[in-house]
Structures are given as structure tokens and as C-alpha cells.
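**Q** Predicted model follows, preceded by the sequence.
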Amino acid sequence: MSYSEEFRLLVDAYKKTDRDGKVLLNNKFGNLVISKDKVVGKNEIKGFHIKHKSIKDGVRVGIFIDEDARIEFPIHLCFGMLPKEGRQVIKSEFFIGKGAKVKFLAHCLFPNAVHIEHIMDAKVYIGENAEMSYLEEHYHGDTGGAWVYPRLKGKIDKDGKLCEEFKITNGRVGVLNIDYEIEQEERSSCELLTRVYGKGDDKIEVRESLQLNGVYAAGIAKSKIMLIDNASGTVLGEIAGNAAYTRGHIDCQEIVHGEGAKASSMPKISVNNSLAKVTHEASIGRIDKKKLETLMARGLTEEESVSFIVNGLLK
């Protein structure tokens, strides 16, 4: 298959995330498209630069945002595999220059997955007074044949900001194991958001850790996990207030539907300075029976009613 054909098929799969694939064809948007171990498309724009090289089963990528750069439109990143089986390794480093502001829309696409393994090993460095937003949407097909391991280690410098959101709500999840760890300096802020809809026998594990090391650093780790059928989910949220006037909060919400669905939540908070404050809240519940019955009385099937409620909660 040619690079152009792989690119076209990934653009088609991109639409499964409810996004417009045309953005990958428009040269005013910065983008990077990787199919298994090949870069099949990229577009560098002012203030945004890419370095890459092939490695075993994947690609090593360096993404650079210049100091004081203001990237007007979101940069689109697309990582995927079209075959039913295979392994993809992405080792990425993001360098966000001092005073820069940038948004990324990243998509991981495995539309035909029967036995796909995807490893994302990312490192993020956010410079002083820089801001980065990163929305990562996944689509793994409908068979549950994906094993996905997102790993992130981040460092946010003084007055820097990071908003990291992971989302998979369409299709099956398969096996998902998220592991994020962020270190924050003075007056930095971080928001980690996770939204996952597990079905069938999907297995979901989420670990999010924030280390508030500088004075006035603030962070929140927020997860919404919806589980039906025989899906299972475990969330470990960890925040440590290590400096004066730091503020942290963990918010975990899991909802189960069906006799086989299982959920657990383990918040871990610590304060290592008497002027720090860290809080948490966690809940595990079921879909409201009255809402379900109301929708079914209006003509929806139980499956359609559950999806309607869950998608509303995830939004």
C-alpha cells in the first residue's frame, strides 16, 4: 500500500471520532500523520517544527513550539494502524517554548483491530509562562481487539499550564492502561481529564499522578468512567502537595450498568507542607432506573437508552 493510500484511509478513519478529516488536508493546520512505523503526512507551520525517525515497530518524534509562539489553529496529530494485527510504538517528546501557547488534537485510530498493541511513551516539557492543551481521542473499532498503553511524564515550569484530556467513547476499548505523572513548579497549573466508555469485556486502568512541587502550584485529576456488560475499571488518582499554598483535587466518577460490570477507585492524597491543601471525591453508582425507563417508554431500546444516558454524562 502506498503512503498516499494509507493517508487517505487514516483520514477516513479519523471521521469515526466525529471530527472533520478535511483538517488533515488543509495546509493552514499543522499536522503529523503516522501509520504504524511510517510518517505518511506532515505539515509544519510557523512556530511548529517536527523531527522524526523510524524505530522498531514505530517512530520517535520530537515536536517543538518556538518561544512566544501563538499557534492560531489546533495542531492535528494522527497515529494509527489499518491492519487487523500489529504493534505500534510512538516515542514522543514535546518541547513548548517559554511564553508559547498551543493546542493539539491527537487521534489514535485502529478501526480494524483484532489484535493491535499500541504503546505511546510521551514526555512533555512546558516552559515558563507557556500553555499547552492536548485532547487525545481514540477509536479502536468494534471488536475489543486493542491493547493500548498511554504513558506520559511531564514537567511544567513556573507559571506554565497544561490541560490533558483523554477520550474514548465510540466503539470498544479493549485493554487500556493509562499512566500519567506530572511535576509542577511555582504557580503552574495542570488539569487531567479522562472520559472512557467501556463495553463487553473491556478492561480499563487509569493512574494519574500530580506532584505539586512549587509554591501556589495547582492541579486537578478528573475521571469519568462508564462501564456496561462485563467491563471493568480501576482508577488510581494521586496528588501530593509538596510546597506552600499548593492546591490539588481528585474527582473520580464511575458508573456501572449490568450484572457483570465492575469498578474501583483508589484516591491517594498527601500533604508535605502545612500550607498545602489537597482534597478528593469519588463515587461509584448506577444509571438512574427512572431515566432508563422513561427513554424506553418513548420507543428506545434498552441499549439505545443506556448509550443516550452515558454519552450525555460523558459530555
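**A** Sure thing, it's come through.
**Q** CA atoms for contacts and neighbours, from now on please.
**A** Fine.
**Q** where along the stretch 151-300 of the chain do the helices fall?
**A** For the stretch 151-300 of the chain, applying DSSP state H, counting those that start in this stretch gives helices covering 289-297.
**Q** hey, where'd the strands end up in it?
**A** 161-168, 175-184, 189-198, 203-212, 218-228, 232-241, 247-257, 262-271, 277-286 (DSSP state E, counting those that start in this stretch).
**Q** Now render those as JSON lines, adding mean neighbour count and distance to Ala130.
**A** JSON lines is the format used below for the strands of the stretch 151-300 of the chain (neighbours: other C-alpha atoms under 10 Å; distance: least, C-alpha to C-alpha, whole Å):
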{"stretch": "strand 161-168", "mean neighbour count": "20", "distance to Ala130": "6"}
{"stretch": "strand 175-184", "mean neighbour count": "20", "distance to Ala130": "13"}
{"stretch": "strand 189-198", "mean neighbour count": "23", "distance to Ala130": "11"}
{"stretch": "strand 203-212", "mean neighbour count": "23", "distance to Ala130": "17"}
{"stretch": "strand 218-228", "mean neighbour count": "25", "distance to Ala130": "15"}
{"stretch": "strand 232-241", "mean neighbour count": "24", "distance to Ala130": "22"}
{"stretch": "strand 247-257", "mean neighbour count": "22", "distance to Ala130": "20"}
{"stretch": "strand 262-271", "mean neighbour count": "18", "distance to Ala130": "27"}
{"stretch": "strand 277-286", "mean neighbour count": "16", "distance to Ala130": "24"}
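**Q** One more to weigh against that first structure:
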Amino acid sequence: LCTGYLEKKGEQLLQFNYNIGSNVKVRFKSHCILTKIEKLHHKMVSHMYIGKNSFVTYEDEHFHDENGGIFVETITYAKLDKNAFFQSKFYATKTRIGRINVVMDFDIDDYAKADLESKIYGKKDDKIDIQEILRLNGQYASGIAKSSIFATDSTQANVINEAYGNGAYSKGHIECNEVVKGSDVLVSTVPILKVVNEKSELTHEASVGRIRQDQLDILMSKGLDEEEAINIIVNGLIS
């Protein structure tokens, strides 16, 4: 899939409905190229059903104009039937973001699994909002939601990760890593874990703030200066 926009200004609304049957394997690769644009509101709403025993991966990479006039909303609602697997990878690390709002809301049935990953690089006065929701409704349902953000200059980033353990023996893990560089950066992460079924298990891990000094020291001991060491660590985080 490839999405773009040819005008300098405008509004773009995309609606996708995916109905994926049982016992199939599907791989999606999407590029959203919104360059040479002064001001654009791009909104994508996706509804996806994945049938029993099916395997689906979706990789979405964004390239935005460097002037920061892009506002992107990407919203995905997905239902995973019994023993289905879905993997999502959302990357926006090569160019400026402008403003972005990512929402992923997943209903996960018996033995099904969702693996969600978002990586975003914020520069100048970019604004980043991420909300990832795992609804572990089935028995032995499982899910992982992982967000990695590198926020520089005066970037604002807000991440909300949610996991709901509704099914017996369901397992969920949410993880957020936000690395900052710049005195005007403002970042936050909010984990929401709610166990409804006593046999469910949910875990959370978060790291917010500057790059750890011990990581820098190890690389600098090998002959790198601080800036080079920071770049290696950041590239490892968001590549």
C-alpha cells in the first residue's frame, strides 16, 4: 500500500475495512509519503477482522514534510478470532512528524495474540500522541504493546498504554521507552492495567528520561565522543 498527497494544502480521509478469513497468511507493507506539503490533515480509520488460525503482519512507515505542517491521525480497530496472530509495526523515524495521533484498539479472542510496536522520532515542536489498547477477552489470549520515542528540541509526547485481562489465563505486557534530549521537551507515559479475571496476568515496564550515563560511558570508553555515543543508542532504540 502507498499513500500520498499531491496538493500543497488539504484534508485527506482514508477508510479501510479488512475482512480476513480463517487459516490464511497475509503480509501488508504500507508507506505513507506526505512530503512537499505545507499543511495537511491526514486521517486513516481502519477496521480489521482476522479469522481463526490466521497470521497477519502490517508494517506502516511514514515520511512527512520537514516544515511540520502535517497532522496525521491513524486509528485501527481490530478483532482477532480464535488462535489468530497479528503483528503491527508503525515507524515514523526518518523525517519530522509535525503532529501525530496513533490509536490501536484490539479485541483478542481465545488463544489469539497481538504484537504492537510503535517507533517515533520527534524533532523541533512536534507533537506525538499514542494510545494502544489490548483487550484480552479470550482464554489464553495474549498481547504485547511496545512504544519507543526519541523526543528532542521542544517535542511533546504523550503515551497511554492499556491492557485489560478479561479472559482466564490471558497475559499482557505493555512497555514504553521515551528518551529525551533538549531542555524544552515534555513527555509522559500513562499505563492502565486492569485485571477482571483472577487468572489473568498483566505486566508493565517504562523508562522515561535522559540516556543512561552508564550506557554512554561504555561507548565513550571505546573512543566515541558523547554525541556519537548518543546517536548509536538512539539508532538502536528507533531503528
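**A** Great, that's in hand. Everything quoted here is computed from the prediction, not taken from an experiment.
**Q** okay if I get the strands of the stretch 151-300 of the first structure as TSV plus distance to Thr294 of the first structure?
**A** Below are the strands of the stretch 151-300 of the first structure laid out as TSV (distance: least, C-alpha to C-alpha, whole Å):
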stretch	distance to Thr294 of the first structure
strand 161-168	27
strand 175-184	33
strand 189-198	22
strand 203-212	30
strand 218-228	19
strand 232-241	27
strand 247-257	16
strand 262-271	25
strand 277-286	16
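**Q** Compute the number of surrounding residues for the alignment partner in the first structure of Gly138 of the second structure.
**A** Using TM-score structural alignment as the criterion, the counterpart of Gly138 of the second structure in the first structure is Gly214. A total of 22 residues lie near Gly214 of the first structure under the criterion other C-alpha atoms under 10 Å.
**Q** ok, back up a step: do you know which of the strands of the stretch 151-300 of the first structure lies nearest Gly86 of the first structure?
**A** Shortest distance between Gly86 of the first structure and those, using C-alpha to C-alpha, is found for strand 175-184: 14.9 Å.
**Q** still on that earlier bit, who are the contact partners of the match of Gly138 of the second structure?
**A** Taking C-alpha atoms under 8 Å, 6 or more residues apart in numbering as the criterion, Gly214 of the first structure is in contact with 158, 184-188, 242-244, 246.
**Q** any idea how far it lies from Ala244 of the first structure?
**A** From Gly214 of the first structure across to Ala244 of the first structure, the span is 8 Å (C-alpha to C-alpha, to the nearest Å).
**Q** Then Glu128 of the first structure?
**A** In terms of C-alpha to C-alpha, Glu128 of the first structure sits 19 Å off from Ala244 of the first structure.
**Q** Then Asn272 of the first structure?
**A** Asn272 of the first structure is 9 Å from Ala244 of the first structure, by C-alpha to C-alpha.
**Q** What's Glu59 of the second structure aligned with over in the first structure?
**A** Glu59 of the second structure maps onto Leu135 in the first structure, by TM-score structural alignment.
**Q** Between the two ends of stretch 106-117 of the second structure, what distance do you get?
**A** Terminal residues of stretch 106-117 of the second structure are spaced 13 Å apart (C-alpha to C-alpha).
**Q** what stretch of the first structure does it fall on?
**A** Using TM-score structural alignment, stretch 106-117 of the second structure pairs with 182-193 in the first structure.
**Q** Give me the distance from that stretch to the chain's centre.
**A** 16 Å (C-alpha atoms, centre = their mean, to the nearest Å).
**Q** now stretch 183-197 of the second structure
**A** Distance, centroid of stretch 183-197 of the second structure to centroid of chain: 14 Å (C-alpha atoms, centre = their mean).
**Q** residue range for it in the first structure?
**A** Using TM-score structural alignment, stretch 183-197 of the second structure pairs with 259-273 in the first structure.
**Q** When Asn272 and Ala244 of the first structure are compared, which one has more neighbours?
**A** Set Asn272 of the first structure next to Ala244 and count neighbours by other C-alpha under 10 Å: Ala244 wins out with 20 against 14.
**Q** That one corresponds to which position in the second structure?
**A** Checking TM-score structural alignment: Ala244 of the first structure goes with Ala168.
**Q** pretty sure its match is touching Glu201, no?
**A** No - counting by C-alpha atoms under 8 Å, Glu201 is not a contact partner of Ala168 of the second structure; they are 9.1 Å apart.
**Q** Tell me how far the residue nearest the centre of the first structure lies from Thr279 of the first structure.
**A** Nearest to the mean C-alpha position of the first structure, counting by C-alpha atoms, centre = their mean, stands Phe166 at 2.1 Å. Going from Phe166 of the first structure to Thr279 of the first structure by C-alpha to C-alpha gives 22 Å.
**Q** Kindly report the same for Leu135 of the first structure.
**A** 25 Å.
**Q** quick one: stretch 114-126 of the first structure aligns where in the second structure?
**A** Matched against the second structure by TM-score structural alignment, stretch 114-126 of the first structure falls on residues 38-50.
**Q** Run through the helices of the stretch 1-150 of the first structure in chain order.
**A** Under DSSP H, counting those that start in this stretch, the stretch 1-150 of the first structure gives helices at 3-14.
**Q** for it, what spans make up the strands?
**A** Under DSSP E, counting those that start in this stretch, the stretch 1-150 of the first structure gives strands at 31-35, 38-43, 48-55, 58-65, 75-80, 85-96, 101-109, 115-126, 131-139, 146-156.
**Q** can these go into a markdown table with extra columns for distance to Tyr180 of the first structure and mean neighbour count?
**A** Listed next are the strands of the stretch 1-150 of the first structure as a markdown table, based on distance: least, C-alpha to C-alpha, whole Å; neighbours: other C-alpha atoms under 10 Å:
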| stretch | distance to Tyr180 of the first structure | mean neighbour count |
| --- | --- | --- |
| strand 31-35 | 22 | 23 |
| strand 38-43 | 25 | 19 |
| strand 48-55 | 23 | 15 |
| strand 58-65 | 19 | 19 |
| strand 75-80 | 19 | 23 |
| strand 85-96 | 14 | 20 |
| strand 101-109 | 16 | 22 |
| strand 115-126 | 9 | 20 |
| strand 131-139 | 13 | 22 |
| strand 146-156 | 5 | 20 |
